[in-house]
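*Asks:* need a structure here:
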Amino acid sequence: MANEKLVITGMGAVTPIGVGVQAYWESLIGGVCGVGPITRFDASALPVQIAAELKDFDPAAYMPKSLARTMDPFMQYAFIAAGEALKDSGLIVETESERIGIVMGTAMNGITTVAQTQQSFDSGDTHRVGPRFVPMVIGNVAAAQIAIAHGIHGPSFTLNTACSAGGDALMTAAMLLRSGEADAVLAVGGESILCPIVVSGLSQAKALSRRNEDPQHACRPFDLERDGFVIGEGGGAVLLETEEHARKRGGKVKAVLAGYANTNDGYHVTAPEPTGAGASACMRRALTRAGMQPADIDYINAHGTSTPLGDRAETQAIKSVFGDRVTAPPVSATKSATGHLMGAGGLTEVIACVQAIQNGVLPPTLHLDTPDPACDLDYIPNQAREARIRTAMSNSLGFGGQNSSIIVSKYER
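*Replies:* Down below sits the predicted model:
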């Protein structure tokens, strides 16, 4: 098991720019931006009034209404993405349910349900909390709902590693496969943190863009005028299998999970280590696991949140591993289109890497109009670019100094 190739056979995506992998991808390369005014609640009294929401989203279109009512939005998004990934893979769960696992990644679990329930309780709108409250806010119940719906009985884990949780879910899935605990594992991420207390808290931390008058251009990674990230919401899922298992069942392989790594800055709770040392160490570990050199990477999907400190530190980290603009591969930050999907971001961005390999197109970094001299790599500004790539890296960097690097490559039997 230790050296067996691990392959991706199914993918699912729920994003502010499209539900379903194809819709997400077409919007991504078409330059669609999902950021707009917050409509989920009255944000007029808050310093930040913009986000990348799922618009016109009706969970009843994807699941029974009775089931949707038992789920926080982060669970709904993860559930839908997981269903798409399973269907896409063609895996028949019933015949081997105990050998199929789930790893769920999320940063803040059911925080929106907590906030709404507390508000109703304090205002007197309700005098008791219903029995569904606790299962709606616990992180692992997202994986439980997926397992119940699809009859999955293998190992199940939930990670709370902030914004790197999606990438870490994929790494943990790989570890389960390598250890022989499962033959196929769903790596899933889901996030919805749109509620006044979170928006207010992140605003006061000066983490969010305050470009309320121009939400479409608020998220501008690596641009000199960037002023913070934009909250997004959504879900992502990838089905990972051993190559042998996929071949035996006739599964269609989309890409290889070639490398993965996780490190911690050990520096600060919210700020990145200024030189990007932890992130660069993570990228090097992923390359070592993949048996690759920096020159083997053809594209990097950056964490690229649009924060002044974060984008600069990530640029330094990439340069320390790959060199300057001449030697480093092209880089783009797809959060410029989707906003920051937190725990779901690592997986939706890996999906973007797989799609880039399959379609020969690199998604752009939107709204990059005034280059920051401290961020001087090729960020594929504003327009998608055709390119022949075989290998791509996706970085996710989270609060607490969490770093995740995932490498995917073209599949060759």
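*Asks:* rest of the way, CA atoms for contacts and neighbours
*Replies:* Fine.
*Asks:* And for residue 366, the neighbour number?
*Replies:* 29 (other CA atoms under 10 Å).
*Asks:* again, but for residue 116
*Replies:* Residue 116 - counted by other CA under 10 Å - has 13 other residues nearby.
*Asks:* for it, helix, strand, or coil?
*Replies:* Recorded secondary structure, residue 116: helix (DSSP: H, G, I helix; E, B strand; the rest coil).
*Asks:* what sits against it?
*Replies:* residue 195 (CA atoms under 8 Å, 6 or more residues apart in numbering).
*Asks:* separation between it and residue 67?
*Replies:* 19 Å (CA to CA, to the nearest Å).
*Asks:* Residue 100 too?
*Replies:* 23 Å.
*Asks:* Looking at these two, which one has more neighbours?
*Replies:* More neighbours surround residue 100 than the other of residue 100 and residue 67, with 26 against 12 (other CA under 10 Å).
*Asks:* Might one say that that one is in contact with residue 151?
*Replies:* No - between residue 100 and residue 151 there is no contact under CA atoms under 8 Å: 9.6 Å.
*Asks:* joint contacts of these two?
*Replies:* residue 93.
*Asks:* now the helices for the stretch 101-250 of the chain?
*Replies:* 111-123, 133-137, 141-150, 165-179, 196-204, 243-248 (DSSP state H, counting those that start in this stretch).
*Asks:* Show me the one of those helices that comes nearest residue 285.
*Replies:* Closest approach to residue 285 among these (CA to CA): helix 165-179, 12.4 Å.
*Asks:* thinking again about what came up before, looking at the helices of the stretch 101-250 of the chain, which is buried most?
*Replies:* helix 165-179 (a mean of 26; mean count of other CA atoms under 10 Å).
*Asks:* how about this one, so we can line them up?
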Amino acid sequence: MRRAVVTGIGVLAPGGVGREEFWSRIVDGKPAVRRITTFDPSPFRSQIAAEVDFDAAALGLTPRERRRMDRFVQFATVCADEALADSGLDLERSDRDRVGVSLGSAVGATISLEEEYVVASDHGREWQVDHRHLRPFLYQALVPSSAATELAVRYGAHGPAAVVSTGCTSGIDAIGRALQLIQDGEADVMIAGASDAPISPITVACFDAIRATTPANDDPEGASRPFDAGRQGFVLGEGAAVLVVEELEHARKRGARVYCEITGYAARANGFHMTGLRPDGVELGEAIVDALGQARLVPEDIGYISAHGSGTKQNDRHESAAYKRALGEHARRVPISSIKSVVGHSLGAIGSIEMAACALVLERGVVPPTANLITPDPECDLDYTPLVAREVEARHALSAGSGFGGFQSAMIFSVPGAAA
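*Replies:* Next comes the predicted model:
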């Protein structure tokens, strides 16, 4: 079977622009959460978020690109530029028919769509809207696939190109699709990852309605508390991560630096509830077991787990049960952490951001901590790496994700040469 490796990483996350600032932030365990600045959040229950300090012009996007692209597409473009530069891949000398794009997003161009609706409807006062008040690029905002199109056009990628939208597992699933296309021989290089920019009034109102986000507005930096007994919900975030995923022999022939190999990927649906999770974690556990089988690993081989760790009680308990089900006693020995405690929950983007973290953990031998984990929930009794980073010698890292709609996904990265 053809094998796939990661040769480039680009990250845009709260608290820093680029791969290295992201890594420093999560290893230091310093939450990048504050009161929302892009609109007045005072009418809402949850008024805080993990925002990206993003200057599109300073990062090289032209005025035309900034006008045409929604914020989430701009994020993806900046990350893809960084990932391709990191990979050393010369697209001018590549077979463009063998280069594809797999991008994940949960909510697409939420910001642009809401802004345009507010203008067209005169703040919701008009049911029949006048299209003449809308900007000319509304179609690109309406169709999430425009993100993949933008990247394909930017890099002249003529291979498979699509947007994967599976809620909060979109980032893992988009990279998983890239893996499968390479395994199937449909591409040699995939620009893969996810992006979301959901911090808008409509998104905040929706999560307020189901009380999923935290009301701890008086303590923004301490508000995201995965696995802690005092948690009150997740902190909304934004961001993106893009990986260059490459067929192993293709990477070897050009002498590429390899971060890791993608050795296992599996997904399940729980068929249970649109937003609820079964406490036994059976479907997520099955996805983990399937991914282990693909990688030809046993539970004891896993040296680090990047948890979904959203900071809601039902997720944290469901996830803890899934690890016990899938890994047995090893679940109590392996270091686990949630970087959402630092960068918040960027919906579809977070899975790709967490996979970027896994690649860096394997390369650098350090597990980022779970910030704000002071009093563990007794039902979450695993090693969730509280407060302080830890050195490890991990050869295989697992990342798990859960998404609204019942999506459950797992992916395994392995150090170069560690795969069976």
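*Asks:* Mind reading off the mean deviation between the longest helix along the first structure and the second structure?
*Replies:* What stands out as the longest helix in the first structure, according to DSSP state H, is helix 73-89. Following the fit onto the second structure, the mean deviation recorded for helix 73-89 of the first structure is 0.8 Å by mean CA distance after the TM-score superposition for the first structure.
*Asks:* For that helix, grab the matching residue range in the second structure.
*Replies:* Aligning helix 73-89 of the first structure against the second structure (TM-score structural alignment) gives residues 71-87.
*Asks:* Same check on stretch 382-389 of the first structure?
*Replies:* The aligned range for stretch 382-389 of the first structure is 387-394, by TM-score structural alignment.
*Asks:* Return the distance of the matching stretch from the chain's centre.
*Replies:* Chain-centre distance of stretch 387-394 of the second structure: 21 Å, with CA atoms, centre = their mean, to the nearest Å.
*Asks:* Show me which parts of stretch 413-420 of the second structure are buried, residue by residue.
*Replies:* The neighbour-count check on stretch 413-420 of the second structure (16 or more other CA atoms under 10 Å) flags 413-416, 419 as buried.
*Asks:* list the contacts for the nearest residue to residue 65 of the second structure once chain neighbours are set aside?
*Replies:* Using CA to CA, 6 or more residues apart in numbering and skipping the chain neighbours, the partner closest in space to residue 65 of the second structure is residue 74 (8.0 Å). When contacts are counted by CA under 8 Å, 6+ apart, residue 74 of the second structure touches 56, 61, 65-66.
*Asks:* distance of residue 74 of the second structure from residue 67 of the second structure?
*Replies:* 10 Å.
*Asks:* How about residue 140 of the second structure?
*Replies:* From residue 140 of the second structure to residue 67 of the second structure the distance is 11 Å (CA to CA).
*Asks:* got it, and residue 2 of the second structure?
*Replies:* From residue 2 of the second structure to residue 67 of the second structure the distance is 40 Å (CA to CA).
*Asks:* Need the contacts of residue 74 of the second structure in CSV (columns: distance to residue 362 of the second structure and secondary structure).
*Replies:* Listed next are the contacts of residue 74 of the second structure as CSV, based on distance: CA to CA, whole Å; DSSP: H, G, I helix; E, B strand; the rest coil:
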residue, distance to residue 362 of the second structure, secondary structure
56, 31, coil
61, 32, coil
65, 35, helix
66, 35, helix
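*Asks:* Counting neighbours, what do you get for the aligned partner of residue 50 of the second structure in the first structure?
*Replies:* The alignment partner of residue 50 of the second structure in the first structure, by TM-score structural alignment, is residue 52. Counted with other CA under 10 Å, the neighbours of residue 52 of the first structure add up to 29.
*Asks:* Surely residue 52 of the first structure touches residue 342?
*Replies:* No - proximity of residue 52 of the first structure to residue 342 does not meet the contact threshold set by CA under 8 Å, at 11.9 Å.
*Asks:* shared neighbours of these two, anything?
*Replies:* 232-233.
*Asks:* returning to what we had before: just the buried residues of the match of stretch 382-389 of the first structure, please?
*Replies:* 387, 389, 394.
*Asks:* Identify the residues contacting the last one.
*Replies:* Contacts of residue 394 of the second structure were listed using CA under 8 Å, 6+ apart, and they are 302-304, 361-362, 365.
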